[in-house]
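Chemist: build me a model:
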Amino acid sequence: MAQNRPRHVVFDIGRVLIHYDPHLAYREIIPDDDERHFFLSEVCSHEWNLEQDRGRPWPDAEAEAIARHPDRVEQIRAFRKRWHQMVPHAYDGSVAVMLGLIEAGIDVTMLTNFAADTFEEATERFAFLKRPRGVTVSGVIRQIKPDRAIYDIHVESFSLDPAKTLFIDDAEKNVEGARAAGWQAVHFVSAEKLAKDLAERGLPVPLA
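Modeler: The predicted structure follows:
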């Protein structure tokens, strides 16, 4: 175990440290479940939002969506205006795990698919995001997970040894992307499962 014990732990943010759900911002705007699901899968979809994570400015994103659906201007613009409603709270358990690692002297950084401006907003709301040594934000460097480049940039930026780096993400494809880049990686399901996964690798994981 000691030979494979990670020296660096890298956390994803959305759905690992903070909750994210676009439906929360649209239940009042689009009360009908089927209509809301259509909007968030076809108009302001995950793929559409991912381009903001890749660095596309919000005005350009809104213009693109409005060109496709000119009858939904206000609904489209509400995505950015109401973004704060999509991230209502942190996951206290996994935050406690992360802070416990930091307090124990483990090198902790973050690697996230996040638009640059909404990440800045998130750090103002969730102070614990400032505790790790640093973060790679996809919208800032214009690279996204699970593409290999973002993992390599993070390694270079923080002088990590990939083989001694453990990545934690809620998306299987991003976990696989990290492994393809030579990292260790675990799929995040819950704080309890994360604590078990880390303990198995010889890391200290006090839970709050």
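
Chemist: from now on I want contacts and neighbour counts done on CA atoms only, so please keep to that.
Modeler: Noted.

Chemist: and Asn174, what element?
Modeler: helix 172-180 (DSSP states H and E).

Chemist: pull the residues that contact that helix.
Modeler: Lys145, Pro146, Asp147, Arg148, Tyr151, Phe167, Ile168, Asp169, Gln184, Ala185, Val186, His187 (CA atoms under 8 Å, 6 or more residues apart in numbering).

Chemist: buried residues in it?
Modeler: Asn174, Val175, Glu176, Gly177, Ala178, Arg179 (16 or more other CA atoms under 10 Å).

Chemist: do stretch 137-150 as well
Modeler: Val137, Ser138, Gly139, Val140, Arg142, Gln143, Ile144, Lys145, Pro146, Arg148, Ile150.

Chemist: ok, and what's touching it?
Modeler: So stretch 137-150 is contacted by 52-56, 111-116, 119, 151, 173-178, 180-181 (CA under 8 Å, 6+ apart).

Chemist: I'd like the structure of this one too, to check against the first:
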Amino acid sequence: MTPQAVIFDIGNVLIEWQPERYFDGAVGPERRRAMFQAVDISAMMERIDAGADFSQEAVRTGAAHPDFAPELLHFRDRWCQIAQPAIAHSVRLMQALRARGIPVFALSNFGAQNFPLSAAQFPFLRQFDRAYISGQMGLIKPDPAIYAAVEADCGLPPGALLFTDDRADNIAAAAARGWQVHHFKEAAGLADCLVRARLLGPQEAV
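Modeler: Modelled structure (predicted):
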């Protein structure tokens, strides 16, 4: 089936999410390694993505790890310096799909308070036909319920949805529901996928 809509994850698909790189520059590699060993940063972000208050969670995690409290507040105070830059080729693909009139959705694990900060920094994040943001929904990938919510809202059958995400577990959960999927590793691979699906021509996918 030719996909009727393309669904993008955001982190590491449309914008880079490499907090280690930011902290290497901000506090130095040694201090960053110590912090990431002592603090489960992924768990903190997952709580935010699942609906915890962005600012309060950074403060709470800092209180639990006082040796790193100042650094942990960078997530709250310097979010737009951490969650960047845009992945230019992926953004071009998204915009080429929109130019063709193909619906483009977002399905992203992202906090309800920090997503608007990124959308203000990167206006293309406001251009989705539908945006499914985990922190706003109170659901998080790879919970099957979030995929079911997307299906119910958009009204398209699972086989008509083409979903790209950088995490294998999120891809597997979508595939289990019958979605078409592409495991994102680099934008060139997604471009090839969109050409194979006959959604874009080779020149549009450059």
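
Chemist: how close are the two chains, by TM-score?
Modeler: Comparison of the two superposed chains (TM-score structural alignment, normalised by the length of structure 2) gives a TM-score of 0.91, and 204 aligned residues with a CA RMSD of 1.7 Å.

Chemist: quick one on the thing from earlier: residues in structure 2 aligned with the helix holding Asn174 of structure 1?
Modeler: Structural correspondence for helix 172-180 of structure 1: residues 168-176 of structure 2, per TM-score structural alignment.

Chemist: also stretch 120-127 of structure 1?
Modeler: Stretch 120-127 of structure 1 covers residues 116-123 of structure 2 once aligned (TM-score structural alignment).

Chemist: gap between the residue of structure 1 most remote from its centre and Arg7 of structure 1?
Modeler: Distance from the centre of structure 1 peaks at Asp71, with 31.1 Å (CA atoms, centre = their mean). Using CA to CA, to the nearest Å, Asp71 of structure 1 is found at 52 Å from Arg7 of structure 1.

Chemist: do the same with Ala191 of structure 1
Modeler: 20 Å.

Chemist: who has more neighbours out of those two?
Modeler: Ala191 (20 against 17; other CA atoms under 10 Å).

Chemist: not counting its neighbours along the chain, what's nearest the aligned partner of the more buried one in structure 2?
Modeler: Matched by TM-score structural alignment, Ala191 of structure 1 corresponds to Ala187 in structure 2. Distances taken as CA to CA, 6 or more residues apart in numbering place Ser90 nearest to Ala187 of structure 2, at 5.4 Å, with adjacent residues excluded.

Chemist: how about the helices of structure 2, start to end?
Modeler: In structure 2, the helices defined using DSSP state H lie at 19-27, 29-38, 41-49, 54-64, 69-77, 79-82, 88-99, 114-121, 134-137, 144-154, 168-176, 187-196.

Chemist: the first one packs against which elements?
Modeler: Using 3 or more CA pairs under 8 Å, 6 or more residues apart in numbering; DSSP states H and E as the contact definition, the elements that helix 19-27 of structure 2 packs against are helix 29-38, helix 79-82.

Chemist: can you lay out the ones you listed as CSV showing mean neighbour count?
Modeler: Rendered in CSV, the data for these read as follows (neighbours: other CA atoms under 10 Å):
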stretch, mean neighbour count
helix 29-38, 14
helix 79-82, 17
